[in-house]
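Enquirer: What follows is a predicted structure for the sequence shown.
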Amino acid sequence: MEDGERHQFMIFLLFSGERQYGLLACDIQQEEFPFFYVISLQIGLSLRYLEISKAEAARRREMTKDLEVIRERNRILGIMSANDELTGLLNLRGFTEEAKKFCHEEQEQRAYMICGDLDHLKEINDNWGHPAGNFALRSVAEILRGCIRSDDVLARVGGDEFLILLKCTEEGYQETFRKRVKDACIYFNEKSDKPFLVEISLGIAEFCSGPQTDIQQVIATADQFLYEAKKHRRKSIRRP
């Protein structure tokens, strides 16, 4: 040693169970042995607890990452389950949830339920193929998107069927909206180079929102109006 004197060291094994963590070298007297032996056991136990704590912290971090992955996947699945694949609009499930939410949050507010139908989808598919039919359906989605506001709700709920929840408090707005959609279709068809016209029939039902509102009944009423409107559509959407 640097002090030139003789020293007596005692070596203590730092361990816990079968796990060895190191050695503790102590320059002590013989009578101090029991005390430092207990100290070495406590150090070994502390190191064991530290190791366990680090392992648990690592597991918690992994669990947090796994939960984040699960939440993200669930979010994506939720979007997929509530949206129409072809148009990106809500499907019937997503629309119904949004409509119920509106009725619970906005009580005693005038609104309009609109059923829309792409005219003569079967004719398009039969004469020009399903890609043409898909084009027409996506076109209807874009036309209707352009006719509503950002807080209105738009969905494709069937082959050629669309639903709109129009959150409008203006009385008698039905004809105004019909004209807006008709003008949008005319503008679209003027620009389109397709051999067919894209036209939309509408059934519109006015209702007052509230927790007791029967969304399915309101949709059924709008659908009945749509049935009447389809009687007046042209017989063919082939371009003249």
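Expert: Nice, thanks for sending it over.
Enquirer: rest of the way, CA atoms for contacts and neighbours
Expert: Will do.
Enquirer: and the lengthiest helix in the chain, how far out from the chain's middle?
Expert: Secondary structure of the chain per DSSP state H: the longest helix is helix 33-82. Relative to its chain's centre, helix 33-82 lies at 30 Å (C-alpha atoms, centre = their mean, to the nearest Å).
Enquirer: Second structure for comparison follows:
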Amino acid sequence: MSMDMSIKTLLIEDDAADRLFIKQVLLENERTSYDIHFCECLSTAMEMLEQNSFDIILLDLILSDSYGIDTFKKVFDKYKGIPIVILSGITDELVALDAVRKGAQDYLMKNEITPILLKRIINYAIERNQLMNKLNQKSITDDLTELYNRRGFLNMAHQHLDLARRIEKKIGLFFIDLDGMKDINDRFGHQEGDRALIYVSTVLKECFRVTDLIGHLHGDEFAVLVYLESINDLKELEERVRDKIQKHNCVSADKYLLSVSIGSIYMDPQEDIDIQRSLDKADQLMYQEKAEKKKLNASKNIE
């Protein structure tokens, strides 16, 4: 971002003391100038957005005429092209995660704000938004499953890792493969294979939270990036997926049984993480399970 450019900023904040504080913080950035506009309520802000263009929106979630995540959604749904950074006193981490999942560029607690941090977040938010607009033009979702495709998953994973570092959450990564996909296609046709993929994607959406990142990487391969409280959550989430599929098999009229092989790893985002290498590692663990299944089936056939 150019040193001499002026960033046109809309600050939507109903507390006069907070408005003054954020203005002072921004003005302390000597290398970047800010053209700051203020609104005290959401209705006034929406009118201003209709009449003006802005580089970024700094948004408080608690206003006189709107509250919580709905405040963000009302702005984002109408002005998706403008990056939004949420500045709030709400300390609920799930609100922060949900806001990012729904499209916020970042989330910053007011008591964490410093001139350097706010400037960096604003710059990154504008740059990420520009990148996302380019990616959206190329499509980052899979038409069949409506999940992120490989490109979308890899790019969004970096944003999730950055947020995990800030809120000091551990990360789990799952590599999930639909067993017997080729056999389903060969015996029952590709339309049936597509139906199996859609069902697996539905299971993943039901088993994981809206704040988790789910992707259909290629063919029969899926990946999920999740925020964890402990390493024990990995096995619990694996079993949740397997149990859901098993329940489907018990009531399904399909001529085949669905199953998945899963590889999962536990990561500390405070360490240097290469997401592609992490995927490769989880992929190897998944193939170990798949190989064990084949050995078990072979021994049963011999018996």
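Expert: Looks like it arrived, so ask away. Model, not experiment: these values are computed from the prediction.
Enquirer: Mind jotting down where the strands sit in the stretch 151-300 of the second structure?
Expert: Ranges of strands in the stretch 151-300 of the second structure, per DSSP state E, counting those that start in this stretch, are 170-178, 213-218, 221-228, 260-267.
Enquirer: and these as JSON lines, adding distance to Leu49 of the second structure and mean neighbour count?
Expert: Formatted as JSON lines, these follow (distance: least, C-alpha to C-alpha, whole Å; neighbours: other C-alpha atoms under 10 Å):
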{"stretch": "strand 170-178", "distance to Leu49 of the second structure": "37", "mean neighbour count": "23"}
{"stretch": "strand 213-218", "distance to Leu49 of the second structure": "30", "mean neighbour count": "23"}
{"stretch": "strand 221-228", "distance to Leu49 of the second structure": "34", "mean neighbour count": "23"}
{"stretch": "strand 260-267", "distance to Leu49 of the second structure": "41", "mean neighbour count": "21"}
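Enquirer: So for Met132 of the second structure, which of those strands sits nearest?
Expert: strand 213-218 (15.7 Å; C-alpha to C-alpha).
Enquirer: Could you give the residue range in the first structure aligned to that closest one?
Expert: Aligned by TM-score structural alignment, strand 213-218 of the second structure corresponds to residues 153-158 of the first structure.
Enquirer: Can you check which of the strands of the stretch 151-300 of the second structure gets nearest to Leu94 of the second structure?
Expert: strand 221-228 (10.4 Å).
Enquirer: mean shift between the closest one and the first structure?
Expert: Superposed on the first structure, strand 221-228 of the second structure shows a mean distance to its aligned partners of 0.6 Å (mean C-alpha distance after the TM-score superposition for the first structure).
Enquirer: what do you get for stretch 279-290 of the second structure?
Expert: By mean C-alpha distance after the TM-score superposition for the first structure, the fitted stretch 279-290 of the second structure averages 0.8 Å away from its aligned residues in the first structure.
Enquirer: so that stretch corresponds to what in the first structure?
Expert: With TM-score structural alignment applied, stretch 279-290 of the second structure matches the range 219-230 in the first structure.
Enquirer: buried set for that stretch?
Expert: Ile219, Ala220, Thr221, Ala222, Asp223, Phe225, Leu226, Tyr227, Ala229, Lys230 (16 or more other C-alpha atoms under 10 Å).
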